[in-house]
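Enquirer: Fold the following.
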Amino acid sequence: MFVPSWYEQETDGRGITVWRMRHAHGGGLSQVYRDVTLVTALDPDTSERVDETAWTGFATSSSTQPSLMAGMLEDLAVLDGHRVLEVGTGTGYNTALLCARLGDRRVYSVDIDPALVGAARTRLARLGHAPSLVAGDGQDGHPSGGPFDRIIATCSVPRIPAAWIAQTRPGGLIVADLDCGVEGGLVRLTVEPDGTARGHFTRTAGRFMPARTSATSYPSTERAPYAPETLTRPTAVGAAQIRSEYGFRLLLALSLTDAELVYHLDDSGAMSLQLQTPDGSWARSPLADATDRPATVTYGGTAELWQRVEETWTWWTGQDRPDQTRYGVTREPDGRMYAWHAPTGRHWQLRA
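Expert: A predicted model of the protein is given here:
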């Protein structure tokens, strides 16, 4: 009902990575019911049709991995009589789950894309559900629908919007994906009477597409040119450790708020994990470093960037490698946000 078609990435005969459209009818029903995220919409500004059923471009909407949604709904802890706002209607499937639990009159959902909202409304109506659906910027919440006992967001945000705090009753919960830059994760925050929101990263781990202010596309990002290559040297922490340790990546994000983590492909086809900052500094560690010798890092610009990675690794391993649940998050009434490590009380100011 909610995912009649979706896109899967593949490499076509010319070696181009494309999004191939799949359909639930004609034997594809079992594919819909896998425990995976299914991409359901592409950015029209970047997508280009390359054959009858395939496009290039960036994904803008998806049907979330069912086990992830189940975990988030459990973290949301809804009770009879609760009013819930869902930010990110998407296909409408999660909206239907909330309607089945709470009744249509207590479920509100918002999505930036009017076409997605219209399609979700039609699908829900076919099942006899009529929640309040609106098209708009989910970071503004649903001003005419509040206050809410619970807010759940299926898009990532760099900070918890003031509108969500204002539209949540004291004692109410917000479950959302907090994008901290290098990494992020799901947080569960309780809103206090003075407007403070406080909580932790959840045991449920997962990431979502960023919230956007355009119905169809993401804004482009301007970056300074990469600094010239400076040096290659051994390092105690390389791409393998960063890729395999979610708790460490999250700590890196808290420590290096202006950095981002990307994949880098050089002219020979070798892949590296690259950390980069807006001033053009970068540092990369090869994914194919041999396991019988130290990992290496190559950098351009300031040497401090990877030194901070190594210092963060030393602290993290010295604290017995805490997972995400050991980090708390607080949003003050004035909008300032910081994370903290529960056992030591160490704080990190989150990006503005």
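Enquirer: switch to C-alpha atoms for all contacts and neighbour counts from now on
Expert: Noted.
Enquirer: Quick check, Y327 in contact with W340.
Expert: Yes. Y327 is within contact range of W340, at 5.5 Å (criterion: CA atoms under 8 Å).
Enquirer: Give me the secondary structure label for the nearest residue to T312 once chain neighbours are set aside.
Expert: Once flanking residues are discounted, T312 sits nearest to L252: 6.8 Å by CA to CA, 6 or more residues apart in numbering. At L252 the chain is in helix, as set by DSSP: H, G, I helix; E, B strand; the rest coil.
Enquirer: Just give the number of residues close to L252.
Expert: 26 (other CA atoms under 10 Å).
Enquirer: next one: R203
Expert: 17.
Enquirer: From I174, how far off is the closest residue to it other than its chain neighbours?
Expert: The shortest distance from R203 to any non-neighbouring residue, by CA to CA, 6+ apart, is to T325 (6.0 Å). From T325 over to I174 the distance is 16 Å, taken as CA to CA, to the nearest Å.
Enquirer: For those two, indicate the residue with more neighbours.
Expert: Each of T325 and I174 has its neighbours counted (other CA under 10 Å); I174 has more, 27 against 18.
Enquirer: Next, the structure of the following sequence, for comparison with the previous one:
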Amino acid sequence: MTTVTSAASAADLRRTLVDRLTAGGHLDPRWRDAFLHVPHEAFFREAESGCRDDAPAADGPGARPSVLAAMLGALGPVERGTRVLQVGTGRGYDTALLCHRAGEATVTSLAPGPEALAPAREALARAGYAPTLAVGAPAAGHPGGAPYDALIAGVDVPRVPAAWLAQVRPGGTVVAALGFALAALSVAADGSATGPLLPVTAAFADAPADAPADAWQDPAGPLGYDVGMVLSLRGQSRVAVLPDLGGTVPRLLRHLVQPDVTQVTLREAEKEQSALHILTHRPSGSWARVVPRSGGFVHVDHAGPRDVFGEFAPVVSHWAAAGRPGPEAYGLTVSADGGHALWSAADDGFRRPLAHG
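Expert: Below you'll find the model as predicted:
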């Protein structure tokens, strides 16, 4: 049975959502009108059109309105006629917000296949918008409409593709999600880009941050191997001082350093602290088991050609020594040839090259 939402109740829901986003400090005032007037009921079922921040009333990373609002605000000044490329059309709601602000004539939205575009095109038409909708590989962008003033990516990528930077004019902005991290990069004349991480985090994840052990004892399950087997393995051992890897920022930083490594955090029943963390790189067979101990120490067993613990430990240790700041304390620089480096806004001596994802 289909439930119809009245125009009045839909407007009330949008107003409540805007009030909550504003109170949380997530909504740039320049985007208030778009969130108030774009009918998200045209893109989502009524059950999905709630005003909670965890309601999927957005298309982008984790489908959280606060994340979408932060990403749009980080685009910088978007006015009528601003040329915007959106990578990842989704259901079309985010596209509609861009159309409301920039005008449909200068908004291009890219989907990976025609089957993904059909429902979005219909929903956009219901809402009264007709932007340019294109099909193509997300990492390739859409060079036919370049140069753009801004690019916003609602897809999870391990690294910012060089094609995106090449298609945005110098002085333009690229806002993208890399795992849990959200980066807002300003493009330079030499084709490089640099900028801070945003204070909010995406909900993309390689695995749930909290998982009961029996959820991962299936070789055909989400990870494709038996965690119980990894628990029994022995490798090289070491002891280190490290904060809990189950925390939001440590998990974000680890994923930035090694996006191709999967992390599973297991917790003991009725306890908040982590029981242990399992890190695996399946192609190489490399793994690490990190067991928190008292006093901030961890016991590590690891094996394989890659030291999947040693790759990220210095970065998380730097974060702890810096006072455990939010992700906005760090930034990202991307060179024109695709090289990535993580840096600290407060520590000029911290600059970490990132391996290709």
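Enquirer: what do we get in structure 2 for the residue nearest to T312 of structure 1?
Expert: Here L252 of structure 1 is matched to R254 in structure 2, going by TM-score structural alignment.
Enquirer: Its match is in contact with S317, isn't it?
Expert: No. At 10.8 Å, R254 of structure 2 and S317 do not qualify as touching, with contact defined as CA under 8 Å.
Enquirer: And the host helix or strand of L116 of structure 1, what does it pack against?
Expert: Using DSSP states H and E, L116 of structure 1 sits in helix 114-126. The elements that helix 114-126 of structure 1 packs onto, with contact taken as 3 or more CA pairs under 8 Å, 6 or more residues apart in numbering; DSSP states H and E, are strand 132-135.
Enquirer: The same query, at a cut-off of 10 Å, please.
Expert: helix 93-102, strand 107-111, strand 132-135 (3 or more CA pairs under 10 Å, 6 or more residues apart in numbering; DSSP states H and E).
Enquirer: What residues of the shortest one count as buried?
Expert: Within strand 132-135 of structure 1, the residues that count as buried by 16 or more other CA atoms under 10 Å are S132, L133, V134, A135.
Enquirer: just curious, which of the residues you listed is nearest to T17 of structure 1?
Expert: A135 (31.7 Å; CA to CA).
Enquirer: The closest one: what's it in contact with?
Expert: Listed by CA atoms under 10 Å, 6 or more residues apart in numbering, the contact partners of A135 of structure 1 are 88-89, 109-118, 142, 215.
Enquirer: Just the buried ones from those residues, in PyMOL syntax?
Expert: Here is the PyMOL selection string for the buried members of those, based on 16+ other CA under 10 Å:
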select buried, resi 88+89+109+110+111+112+113+114+116+117+118+142+215
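Enquirer: burial measure for F350 of structure 2, as a count.
Expert: F350 of structure 2: 13 neighbours (other CA under 10 Å).
Enquirer: Can you give me the distance of R352 of structure 2 to W343 of structure 2?
Expert: Counting by CA to CA - R352 of structure 2 and W343 of structure 2 are separated by 6 Å.
Enquirer: let me fix that: R254 of structure 2
Expert: R254 of structure 2 is 14 Å from W343 of structure 2, by CA to CA.
Enquirer: intersection of neighbour lists for the two?
Expert: V315.
Enquirer: returning to that earlier point: pretty sure the match of L252 of structure 1 is touching H318, no?
Expert: No. Using CA atoms under 10 Å, R254 of structure 2 is not in contact with H318; the gap is 11.9 Å.
Enquirer: if you count what's nearby, which of Y327 and W340 of structure 1 comes out ahead?
Expert: Y327 (24 against 18).
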